[in-house]
Structures are given as C-alpha cells and as structure tokens.
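> coordinates only, sequence not included:
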C-alpha cells in the first residue's frame, strides 16, 4: 500500500470515528441561526460586519484567496463559474486545491483566455479537448491552486484541464488525483468537435501544466455530477444531475488505473424494482421511507457511451432505482453520502446514505449486500434547501452547500440534526459550491460560483469535537 493510499484511508477512518455521538443543535426558524439554548453542537450564532462576504460564528474568519480574472502563474486568467473542488497534501504541509469551472462552449469571457480567447496562443492547442471549430471553443475545465496554510496565501495557481463542458463537481482519489465531471450531454451534432458527458482525471501536483484531456469513456456518458472512491477497492460511485437519474458505480479493471477499462453498473433495490425515491407530491408511486435500510443489487449496463444519452432510461426500465438530480457525494470510512438537490415532497432536497457490502464489487456481495437509506428529507426551508455539493467534516458530520438565494453551509449530525456553519451575505444571489477541508482539517475552503471567488475559512473547528 503506497503512502498516499494509506493517508487517504487514515483520514477517512478519522472522519468515520468522529461520526459518533453528536447531539442535536436546533436552528431558529425565523433567522436560520442557532438556538442558543443548546450549545452541545455547532459553533454558535452567526454574525457579520458590513463588507464581509460570509456570516460566521464567533471566532471564525474568512478571506478570499482567489478571484475570477486574476492573472495566474501560467499567464492565463482564473476562469469563472467556480464549482466542485478537492484538496490534497503536497507532503510539505501545503494544500493543493483542484477546482472545477462550469463553463459552456463559447463562454470566452468566463474562460482562461479572456475576451475573444485573446490568450489562447499561450498554450498548445492539442491540450484543448474540444476546440469547437474555433467558434464555440469549450472553456470548461479545472484550475489548480497551491495554498500555504501557515502564511494563508496562494503560492501559485494554473490551468490544469481545458476544453471540456460544464465541469460541475467530481471527487478525490486515494492516488492523489481529481476526477472532474462534465454535466453535459452535448455532442458533435451540436456543432462541436467531440462528444461530451464524460469524466476526466487531473493529477494533484504543484507542477504547472495542462493535463492531457483523455475522457474515461468506460465510466459512462451521461450528465455527470460527482464521484466518490472507495479507498480499499478503488470502486468509483457516480451521481447524475437529471430529474430521473440513476446511481452508478464503476468497477475498474486495475486499481487506480481508471483508463484501463472496467464495468459500469447501476443500483437496484432488491425488494423494490424500479423504485422511485423522489417522493414528489404529485407522484402516484409509493412513498420512499426515511431511515429505512434497503438491500441493493448492482446491474451491469451495456453501450455505456450512450450516444442517445439514455443510460438512465434503459436502467430504470430494467429495474434500477430512480433519483431526483443526484449531486454532491463523499466517502467516509464505511459509508458514503450523496445529495439529491430537489427530491422530496416539497422538492427541497434529500440526503441518501449508502453502506457498501464487506464484499463490495465481488460475487460474494450477494451474501451480504450493500444497503441504501434515505438519510434525511426535511421538507422545510429551515433545515436545508436544495442541497448541492457536500463533504464530510473532520469531526464526522456531513457538510452541505445550498443552491439557492441567500445560501448557507449546513452541518448534519449522524442523527440527521442540522446546524448552520456559514451564510453568504456578500454575494447572496449566488450558490455555494465545492466545500472541502484541508488535509490538516484546519481550513474549510469553499467557492461562491458568481462572481467567482474561493474562500478560506479559519476558526476553532476542533472545538466541536470537545462538545461531543
């Protein structure tokens, strides 16, 4: 086992050990702040001063560390439309952030080359996955940021993937890379040079340079959102941002070598074929219950490059479970959590928990199947609204972002109780995205999609552990 994989598993274990015994911390329904009658969990009420970007608990502070349009170390501009993000250790105490940019073809003003792609001559065009015939150049991709926690400064940032479409979220791997996902089904017939709807792998490195853009086609072509990797097996779980989406897993032929091929599967609930988990008020299907575990099966999918973007339709017809806009996903130690942003009776969102089999991905898993449960469906605006990206905090709680006006960052305890960590007061019309803690656990990084800023939040994070 190499050191990066061992570190990944160790960190995941710390997360899961922390995910025990935390108590309820109520929210004041009128203000969205903490009920100060219960100080056993959370960090206290939020406050801010004029000019602050975030409203935060006492003792916490935030700073903008990167902005759209800044000149990067490679001579290009920081692109806009910030979205999902992952963090990695350099081994020397610094943090590498890899950040998605959810840009559409032809959005040159939001891209790294500026107006009319005036800076595009600075790179080798072979590094651009889809040049768009020079008319609608695809300017989605990723940037990499090297951050020094001691000085609280960015030491470098650079373009690390370009030529993709609507890079929404993704996920970290145990082998020190970021899987970035195209939330798109565009293809050559739409006037482009390549088909889209794939995942791409970006190495976490301080070395400035654009990675070669090779889609991992065996992981499927669909409206990708995010991924999470099981560290011991290398199995990749995938969400899909469609109103009638599936939940997928990819069994790679070789650990850590996703391009070497593998098997794409979708989740089926054993006792409830073609289950509809969305619970919309206007649906006539049976209600999918909260806090009930269901054993699952995994069904192989064929023709995974899906030129008709119909994987989810074919899968549901054959018995796969249906979800409402799968979004953020994160792996703990023995379970993973994923968000469905507009599921539920009032379409305010759902959080699901999947616990893999101890024989996950092998024929023996039929003896002890994995289980899925609807972990939380609050159906009220105080608990959360339209959960999007998520992560797991060092103390074990799930931390989610809201995709709505006046968005919040919210923690969720193992019992499903919620508390507010931050509120966007500087750019209240834009969503939060990409929450991720530094490897040390001392800094929470988060993006605000528009106008495009990355913030570092510091404070007494470890105090919450003392209250557990």
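Yep, that arrived. What you see is a predicted model; the values in this text were computed from it and never measured.

> going forward, measure contacts between C-alpha atoms and count neighbours the same way
Noted.

> Isn't residue 142 up against residue 99?
Yes: using C-alpha atoms under 8 Å, residue 142 makes contact with residue 99 at a distance of 5.4 Å.

> Could you measure from the residue lying closest to residue 249 once chain neighbours are set aside over to residue 336?
Computed as C-alpha to C-alpha, 6 or more residues apart in numbering, the closest residue to residue 249 that is not its neighbour in sequence is residue 237, at 4.2 Å. According to C-alpha to C-alpha, to the nearest Å, residue 237 stands 9 Å off from residue 336.

> Between the two, which contacts overlap?
Listed contacts common to residue 237 and residue 336 are residue 228; contacts here mean C-alpha atoms under 8 Å, 6 or more residues apart in numbering.

> more neighbours, the two?
More crowded of residue 237 and residue 336, by other C-alpha atoms under 10 Å: residue 237, with 25 against 22.

> Confirm for me that that one is in contact with residue 246.
No: look at residue 237 against residue 246 with C-alpha under 8 Å: they stay out of range, at 11.0 Å.

> Please compute how far the helix or strand encompassing the residue nearest to residue 249 lies from its chain's middle.
For residue 237, the host element (DSSP states H and E) is strand 236-240. Here strand 236-240 is found 10 Å from its chain centre; the criterion is C-alpha atoms, centre = their mean, to the nearest Å.

> try stretch 228-248
Centroid separation between stretch 228-248 and its chain, computed with C-alpha atoms, centre = their mean, is 11 Å.

> what about versus this one:
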C-alpha cells in the first residue's frame, strides 16, 4: 500500500467530514426533521444537465459510464455508487464505487486546485457489487460489497494495492463511517432485517484484525443501546445478524456518516435517518417520512454525507431524484433535483475539501441501465 498517498492531509467525504469535530458546528438534530424553507431557497428551472438547483449554484458532468473521462484516457465505470473526496496536495481526488457484479471495484478522478480534471484511474478491481463505503482518517477508501457474505476492501485513492479486510465481517455490506474518538468503524447492512455494527481494530489505523460488534437495543425508535461482540464474523454457517440475541433490526441499512460524537445512518425500507449519540449512549430518529406533516420531501432515503455547517445531505434512491438537506434546526428541504432520470438513483454525495463543490452520481442516468451512469459536480455558495 502506498503510504505516501495515505498521509497527505485530511479526508472530507462520505464517512467523516470532520474527524476531530473541528469543522462541525455541533448539530443538535433534537427531533425528527419537518419540511420547511431550505437554507438556499427554492429550486430554479432545470439547467442544461437537467438539474434543478437554488440560485447561485451550477452543475457540470464529470464522467459518464463507458466513456473516457475528459482530459484522460480512462473509461469511467458502470453504475457509479458510493464516493468520497481526499486532499491531494493543493487539489483533491474523488473516488467512486461501481455497483456491478462481477467486476465492480472503484475508480478515482483527480482535480487540481482550480477544479480541472488532471487524471482518472482504477483503484480496486475484481470485487462484486461495490455499493457504498467510507473514508478513513488515514486516507484510505473502504469499499463495501453489497452481496451475501460480502467483504470490505481497503483501497488507496492514489492507486496501488487494495486489501480485503476479513475481520470486518462478511455480510451484505453497505456503508462505513470512521470514529477517531472511540477508534471504531461503523457499518450498515442492506437487509430488511439487518443490523448496525461497529468494528474495533486491534490497532487504530490497521484494519487487518479487531473485534466486530452489533448494536443492541430493546425499544423501537429511541432509547439507550449497548454493543455486543459477534462470535463468528465470517457469517457462516450463521449470518452475523442472527448470532446475538437482542440485536436491533433495521430495515435496509444504507448511508452512514460520522461527526462530533454522532453517527447518522439511513434505512431505505422505512425512509428513516437514524441518529446515534455516541457520547450519551442514546439513539433517536433524525428523520422519518411517516412523521412528516403533509407531503414528505425526502423519500427513497439512501446515501448521506454532511457539511461543515452541520447540514446533512441525503440522496434519494428513486423518489423525486433529489438530494435533500436536513439542517441542525430540524428542517428538511430539497437541495437539488435531477429531471428525466426516474429509472435511476442518486449515489455517492461527497464534498470537496474546501466545501465548495458537491460530487454525486446518477447511477443509471437517462437510460435506466448501469451502463448509463453519470457523475456530476455542483459548485456554489455552500454555507460554512
């Protein structure tokens, strides 16, 4: 593994926008969010890319599946999914999974300080249905296989050898989020009766060994919780989710994001955003579409990331093809909408290190096929 790359600066991405909490504004999220006026105002008409944005924001296409990335000779992968951004000198790198089976893996696009694309390349190959994942504080990308008895792979955003991390368990992995305070990696499971996990490495920064634990709670949507060791992380012959009595079930775990002693994760089966208050040892709902007064602006809840402002950005799998923002004041509102792509889903939201650019993909684009994926960048006055 090329350590030179992993030691370059901090990571801003899917799993940990502020590893030490220094950029996070202490978002409270004290009650399930309700619809209201978003911080950027109403969406304007669709632009040339079919994207509706608030005033002051613009979009551009970064890459299309099956086509060479502009300014490079690299062909972008099919079905782009989870992603994150990494500091690269004065520029940055955006990594993106490929949710196809077989031969999924992940790719990367490199940008210079002005946002010009300077390279694109493969960082993980030979894996299956790489859905979401997460960045680590030591600047690696955890790419998760969304298949039965799937693995987590640790890959290098600068290229080089990737490693399978068996100790993190074999199950239908979705997303990961790193917590440097408790030295844990949180993991979601995309099953209708799935669980929420954490992995405690034997040595922080080395994921080759450690302990897999499962979240235990006795109440439905809020209360206290504990962690219990999973006896057999390889998930065979008994699935990891069925090994611990009292493990709490979650309906289709999806995105996962950590900041400021809190981890948020989403469940697509019931359109919820869960908030786990790690310092207090409690959990609750940050959003539930069934608890919204009137029409719910956020459905098809999927990938999630956050900004230094304390805002959460939640992407839709279906719904109105929107990325919605949930503010620290418990307001949920659309931030952008993609038109003409109802057969797709929005994946991989991640901010550039300076917080001025948001990257994401439409996994199947206008064609509704995995070969039609489109990866975008939105630039504008994101609040700090």
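Yes, it's here. Because the structure is a prediction, the values reported are computed rather than measured.

> How alike are these chains, TM-score-wise?
Comparison of the two superposed chains (TM-score structural alignment, normalised by the length of the second structure) gives a TM-score of 0.87, and 364 aligned residues with a C-alpha RMSD of 2.7 Å.

> To which residue of the second structure is the residue nearest to residue 249 of the first structure aligned?
Using TM-score structural alignment as the criterion, the counterpart of residue 237 of the first structure in the second structure is residue 186.

> Ok, residue 421 of the first structure next?
Using TM-score structural alignment as the criterion, residue 421 of the first structure maps onto residue 335 of the second structure.

> do residue 263 of the first structure as well
So residue 263 of the first structure corresponds to residue 211, using TM-score structural alignment.

> I'd assumed that match was in a helix, is it?
No: under DSSP: H, G, I helix; E, B strand; the rest coil, residue 211 of the second structure falls outside any helix and is assigned strand.

> Which strand or helix spans the closest residue to it other than its chain neighbours?
Closest residue to residue 211 of the second structure apart from its sequence neighbours, by C-alpha to C-alpha, 6+ apart: residue 200 at 5.1 Å. Element membership of residue 200 of the second structure, judged by DSSP H and E, is strand 196-203.

> Look up the counterpart of that strand in the first structure, residue range please.
Going by TM-score structural alignment, strand 196-203 of the second structure sits over residues 247-254 in the first structure.

> count of residues packed around the residue opposite residue 317 of the second structure in the first structure once aligned?
Correspondence of residue 317 of the second structure to the first structure, assessed by TM-score structural alignment: residue 403. Neighbours of residue 403 of the first structure under the rule other C-alpha under 10 Å: 23.

> Could you tell me which residues make contact with the nearest residue in space to residue 403 of the first structure that is not next to it in sequence?
Setting aside the residues directly before and after it, residue 403 of the first structure is nearest to residue 431 in space (C-alpha to C-alpha, 6+ apart), at 4.8 Å. By C-alpha under 8 Å, 6+ apart, the contact list for residue 431 of the first structure reads 401-407, 448-450.

> Buried among these? Make that a PyMOL selection.
With 16 or more other C-alpha atoms under 10 Å as the criterion, this PyMOL line picks the buried residues out of the contacts of residue 431 of the first structure:
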select buried, resi 401+402+403+404+406+407+448+449+450
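
> Reformat the contacts of residue 431 of the first structure as TSV; add distance to residue 215 of the first structure and secondary structure.
TSV is the format used below for these (distance: C-alpha to C-alpha, whole Å; DSSP: H, G, I helix; E, B strand; the rest coil):
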residue	distance to residue 215 of the first structure	secondary structure
401	28	strand
402	29	strand
403	28	coil
404	31	coil
405	34	coil
406	36	coil
407	33	coil
448	27	strand
449	25	coil
450	27	coil
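
> Could you pull out the helices in the stretch 51-200 of the second structure for me?
With DSSP state H, counting those that start in this stretch as the definition, the stretch 51-200 of the second structure shows no helices.

> what distance separates the start and the end of stretch 314-333 of the second structure?
Stretch 314-333 of the second structure end-to-end distance (C-alpha to C-alpha) = 10 Å.

> What residue in the second structure is paired with the residue nearest to residue 403 of the first structure?
By TM-score structural alignment, residue 431 of the first structure lines up with residue 345 in the second structure.
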